[in-house]
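Participant: Just need the structure, nothing else, for what follows:
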Amino acid sequence: MSRTRLLKSTKVTATCDFDVVVVGAGPVGLVAALLLAKQGISVLLLEKERSIFPLPRAAHIDHEIMRIFQSIGVADDVASSSEVSTRYEFLNVSGDVLMRFDTGRAAALSGWPPSNMIHQPSIEHVLRARVAECDSIDTRYGTAYRHHETCGEVVTVHFDTQGKASQACCRFLLGCDGANSAVRANSGLSLVDLGFSERWLVIDTKVIDSSRLPRHNLQICDPERPTTSVRMGAGRHRWEFMLKAEEDEDRVSAPAFVANLLARWDVDGAVELERTATYTFEARVANDWMQDRVLIAGDAAHLMPPFAGQGLCSGIRDVENLTWKLGAILAGRANTSLLFSYQTEREPHVRAMIDLAVMMGKVVCVTDPDLALARDKNLIETRRASGDASGAIPNPKLGTGLLQATSNIAGELFPQFTHKGSRSDDLFGHGAWLIGESIGIDGNTLGAAGVSIPSLSYFSPLVSQWLDDKGYNAVLVRPDRVIFGGGNAAELITAYADGLYQEARVVA
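Facilitator: Here you go, the predicted model:
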């Protein structure tokens, strides 16, 4: 992070039309608007397209994202159009396993299956329907953001609808407007290239006979033509083929070329072609994610290759991290300097996901036959030495930010417990939680920090066992379900409240 502008005081004296303007109504922008609305924050949501792009794009979300969907009341609807993925394999051209990630169907830490294949248009329909139910979200589809200016504590956003210019003022502007973000560009922010760029042809199909398709998600590490095969939600299947330097995009999208690529999979009659598209898979991250009261999230802040399935996940994690902090500031419970923790917490996590995706991509994208043989030998021997062990997609904990420095569990996700079909988040409610011993804690102190002591009910034995296993009497859980820290309850509350009001500073 190279520079961050100094933010001013918590309170805004000028009258604003909205608390927050969100630009971009893809999944990240829609989730951001819903997370803000559930805190009673007024939102103007701007989207240049009138209707949902009808074809698939993102293909995967993990258990943490399903938990966030649960918090905004859409998880069951999302699950109904998704397919749980239980295995992800990297194979060489002979079919030998180079890497394997077993995820299974059992609920993960967040109370949902670890790996879920999606159909993005179906998810956007669900999210748009939920947004339409929220009185505090003013949605303008077919409306293009043009530019903005910041004056003190107010951001004025200019936009137009069918050529008619309008403007609105807000306390914060959030750019969720994708890889070519106009909000990012108008804020003087830019993406830094992390050194990965490969062209691929994506072929999306509708499934007619799933019995003829691979059961698991695959990377075929064939030096002649690296290939991806993934099952998707809503009855779709995707293939991706790495393009050669001399291959023209128009040529590779021709029906005969596509049919030839799919011929080796013997799926004629098993699938129906839905679309083809060429993409350049890249790794990039913004130098700064905030300028004054303007912030960026999702693809506006970072891009990563798709091999780890963490692109959309990372964008939704961004707004989960950011929106509760905006809520605390707008409610007067925190200083605007809390926003400095947005990038310090999220960027290392995003970079870890980019590193993982690039590592996977470098395994897949080897086109030199001799190097491919050496890769195969090394990875096969590594698997044999470990007893053919299967890995799992890691979820690194947060390392810096609004966290208790002395607690070894600070930055980890707090688990969601399940009991007879019920999930603990639904019972515990929104906001921050103090879990465990809380005798003598002043209710006014809790309320001022936005912390509640939830009734554990039938989850009490599970929570008590978890606390015993971790060796703590109490933990404080942030609204994004990240553990602030563990230890003495009174000390936790004091440290958390102090953290919300940390002094504003310039981050070098």
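
Participant: C-alpha from now on. contacts and neighbour counts both.
Facilitator: Will do.

Participant: Gly104: neighbouring residues, count only.
Facilitator: 14 (other C-alpha atoms under 10 Å).

Participant: show me what contacts it?
Facilitator: Gly104 makes contact with 85-87, 113-114, according to C-alpha atoms under 8 Å, 6 or more residues apart in numbering.

Participant: ditto for Leu427
Facilitator: Leu427 neighbours (C-alpha under 8 Å, 6+ apart): 454-456.

Participant: Show me which of the contacts of Gly104 is closest to Leu303.
Facilitator: Pro114 (22.1 Å; C-alpha to C-alpha).

Participant: just checking, that closest one touches Thr103?
Facilitator: Yes - between Pro114 and Thr103 there is a contact at 6.0 Å, judged by C-alpha atoms under 8 Å.

Participant: Neighbour count: those two, which is higher?
Facilitator: Ranked by neighbour count (other C-alpha under 10 Å), Pro114 and Thr103 place Pro114 first, with 25 against 21.

Participant: tell me the secondary structure for Thr278?
Facilitator: strand (DSSP: H, G, I helix; E, B strand; the rest coil).

Participant: quick one more, to check against the first:
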Amino acid sequence: MPSVRELTRAAHQLAFSQTKMETSSERRNNHYDVIIVGLGPVGAVAANLMGSYGVRTLVLEKEQEIYKGPRAVAIDSETTRIFGMIDLDDWLDKHVGKAEYQILSGPEGRGWTIMDVPRPALEFGYSKIGFFYQPTVESTLRDNLEKYPSVLVWLGYHVVGVAEGSNGIVHVKTKFIGGMNEEVYTCKYLLACDGGRSSVRKLLKLKYKGSANPESWLVLDVSSKNEELHRKLSKCTYVIAGRNPYIHIPLPESCHRFEFLLNDNDDPQSLTQVDRVEELLGSIGVDVSDLVFHRRIIYKFHLRSAERMNVGHTFLLGDAAHCLPPFRGQGSTGMCCGIRDAANLCWKIALFVNGTLQPGSVVRKPLLSSTSGNEVTPGQVYFDRLASSYHKERSPHVELMMRHALLYGSLTKLRNPIATFVRDVFFTAAVQLPFVRRLVWEDSVKPAPTVVSGFIDDQSSATAGLLFPQSYVMVGGKRKLLDKALGCGFVVMGWEQNPKLLLNMDCQSKLTSLGCTFVTVFREQSSEQQSDYFSGCIAIEDTEGAIGSWFEKYKASFVLLRPDRFVFGHADNSLDASSELIGRFHNMLTKQKALTVRKPPLVLLKYVSKCKVATGIIVVIIIMCIILLLYAFLL
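Facilitator: Next up is the predicted model:
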């Protein structure tokens, strides 16, 4: 008679039968290209990305069910664009709330409106910020794995041991929850996406530096079928003064999130009791009679980061690598930054494992030949670049977002009555100025996603590391977002010319071996532009002008994009400049050229973060006052 353990595994494998791809030898050797530990949003996105590249992947998740309550609730346009890499951006964009939001100086009737902001602006073709219901997103990500035969998911398994051999193969010891026997699986790369309490990080003995914020928040997740209540609570609301400043966020599926900042003399345990919660909600005008409570917890957000984001062939992603404050749409557990981690890393692993980034074209053979003529295999050539570029590229941006979110949060949770009054009056006046109002409405104060150091061209300082713009374009008579036309690999793009004509045959050969897509972008369709001059390229019409504006801004005619759509570098319209760019790209891949190192733009934010919160706020207000005075003087 089969054991419970065997029956459970069989049930799990049956549930994911369409994602299973095991040969008899793989069952015997228990070896995979990649093992992912954790199937939360970050792990699920990583698994989908690996599946889209055809990488043989095993996912181990200790929980057998998706957590039913929302945790992270906000997602930004950059993260939504990553969902586009696995064809879930349209679904996600339709299932996120795009509510207007308001900032009030006190609960309704006891304060004034500091600012009222219409629906979020668009960026990269998506809403700059949206609010989602996490269980539904996780379920959709898991369902999407069914279309990838190279991905296998096992639920109910937790990792109890990790070791890397001298040959670079990672040995993962795992055990079924409630079982007695341990099993060992091997992989080329291990991705730890198992959260802030990461078992993999602990097994690696990596320090998780940082601390918990001393302030406590009461987090309430509720739902209701009362339509009148939903209309009343249709806006995302920040009440940044009063005894308990709070945030209200309307979520899809008739749900709402309330987060109350607690005072030092509040009893956290009593505040989770139903009667105290009802009293607190009643004090802000919310009728609790029609509410269903799904979660009532006391939460302290953490500011932590691992000392390193990888050890050998093991990589940390998401909360396993860093915990961010729950401000500025980064999700209560840093989900957005974690998904960016996955987008940065997965294409690199896929390239090194498969030898190409084109689905269905797995070659598993040497990618490039070095200038000496020696063949270089993916594992030999690219691993140093893979390991070092991941930390170099992700760590500065994570730190920047952490500091930005912390500064933003400090402005919204002041306690001193005089300081809060000054802040509220100041910002109420400031948003009356058109340029300030535009900054707020367009959310232009948020740091742009940028790769400061790493796998980027050191001679393209103006563009290297920028996230390339995305807008709607026309391709073959169909309107679609740019990324949908570019495929999933490297892209060489020419502005109103065939990029192949700017490259010698050797450069074209190197790019073709990597599965590179050649693209020509032009302003308007014409018979001349459809001629043989553009043969061998995807022809794209820039109907909205965003791409052309980018080329004109940086005086570029030729650009090389990475698979995550960050710019490697650009060149003008000369054969020499374009070929030299591809040469530097090739040399950086083959270790003949070091990764680019630049100083991150953190000087001011580091200064503010080292000051006391009050000092930081004073600095910001002084800067804003200077701007206001200059504006008034110019008028």
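
Participant: Need the TM-score between these chains.
Facilitator: The pair, once superposed, lands on a TM-score of 0.90 when counted by TM-score structural alignment, normalised by the length of the first structure; 490 aligned residues with a C-alpha RMSD of 2.5 Å.

Participant: any shared contact partners between Pro114 and Thr103 of the first structure?
Facilitator: Counting by C-alpha under 8 Å, 6+ apart, no residue touches both Pro114 of the first structure and Thr103.

Participant: and the contacts of Gly104 of the first structure as TSV, adding secondary structure?
Facilitator: Formatted as TSV, these follow (three-state DSSP):
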residue	secondary structure
Ser85	coil
Thr86	coil
Arg87	strand
Pro113	coil
Pro114	coil
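
Participant: still contacting in the second structure, which of the residues you listed?
Facilitator: With both residues aligned by TM-score structural alignment, their matches' C-alpha atoms under 8 Å, the contacts of these that the second structure also has are 85, 87, 113-114.

Participant: returning to what we had before: nearest to Leu322 of the first structure, of the contacts of Leu427 of the first structure?
Facilitator: The shortest gap between Leu322 of the first structure and any of the contacts of Leu427 of the first structure belongs to Pro454, at 23.1 Å (C-alpha to C-alpha).

Participant: how many neighbours does whichever residue in the first structure pairs up with Lys209 of the second structure have?
Facilitator: For Lys209 of the second structure, the aligned residue in the first structure is Val192 (criterion: TM-score structural alignment). Residues within reach of Val192 of the first structure, counting by other C-alpha under 10 Å, total 15.

Participant: try the one 10 residues further on
Facilitator: Neighbour count for Val202 of the first structure, taken as other C-alpha under 10 Å: 21.

Participant: Now do the SS call for the residue lying farthest from the centre of the first structure.
Facilitator: In terms of distance from the mean C-alpha position of the first structure, Gly440 ranks first, at 38.1 Å (C-alpha atoms, centre = their mean). Counting by three-state DSSP, the backbone at Gly440 of the first structure sits in coil.

Participant: Same question for Pro326 of the second structure.
Facilitator: Applying three-state DSSP: Pro326 of the second structure is coil.

Participant: Alignment lookup: it to the first structure.
Facilitator: Checking with TM-score structural alignment, Pro326 of the second structure has Pro306 as its match.

Participant: count of neighbours near its match?
Facilitator: Count around Pro306 of the first structure with other C-alpha under 10 Å applied: 20.

Participant: That one and Ala357 touch, don't they?
Facilitator: Yes - using C-alpha under 8 Å, Pro306 of the first structure makes contact with Ala357 at a distance of 6.7 Å.

Participant: Which helix in the first structure has the most residues?
Facilitator: helix 340-364 (DSSP state H).

Participant: which other helices and strands contact it?
Facilitator: strand 217-221, strand 271-286, helix 311-330 (3 or more C-alpha pairs under 8 Å, 6 or more residues apart in numbering; DSSP states H and E).

Participant: how far out from the middle of the chain is the last one?
Facilitator: Its chain's average C-alpha position is 9 Å from that of helix 311-330 of the first structure, according to C-alpha atoms, centre = their mean, to the nearest Å.

Participant: Out of the kept ones among the contacts of Gly104 of the first structure, which is nearest to Arg423 of the first structure?
Facilitator: Pro113 (13.1 Å).

Participant: and of the contacts of Leu427 of the first structure, the nearest to Gly298 of the first structure?
Facilitator: Pro454 (31.6 Å).

Participant: what's the neighbour count on that closest one?
Facilitator: The burial count for Pro454 of the first structure: 17, using other C-alpha under 10 Å.

Participant: Can you name the residues that contact it?
Facilitator: 427-429, 433-435.

Participant: And it, how far from Val74 of the first structure?
Facilitator: Spatial separation of Pro454 of the first structure from Val74 of the first structure under the definition C-alpha to C-alpha, to the nearest Å is 23 Å.

Participant: Could you do Glu83 of the first structure as well?
Facilitator: 16 Å.

Participant: what does stretch 91-107 of the second structure contact?
Facilitator: Taking C-alpha under 8 Å, 6+ apart as the rule, stretch 91-107 of the second structure contacts 80, 83, 111-120, 126-127, 129-133, 137, 234-242, 245, 250-252, 284, 424.

Participant: are any of those buried, and which?
Facilitator: With burial judged by 16 or more other C-alpha atoms under 10 Å, the buried subset of the contacts of stretch 91-107 of the second structure is 80, 83, 112, 114-117, 119-120, 126-127, 129-133, 137, 234-242, 245, 250-252, 424.

Participant: Endpoints of stretch 247-265 of the second structure, how far apart?
Facilitator: With C-alpha to C-alpha as the measure, stretch 247-265 of the second structure spans 20 Å from end to end.

Participant: And stretch 433-450 of the first structure, by the same measure?
Facilitator: 9 Å.

Participant: ok so, going back, PyMOL command for the buried members of the contacts of Pro454 of the first structure?
Facilitator: Selecting only the buried entries of the contacts of Pro454 of the first structure in PyMOL, with 16+ other C-alpha under 10 Å as the criterion:
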select buried, resi 428+433+434+435
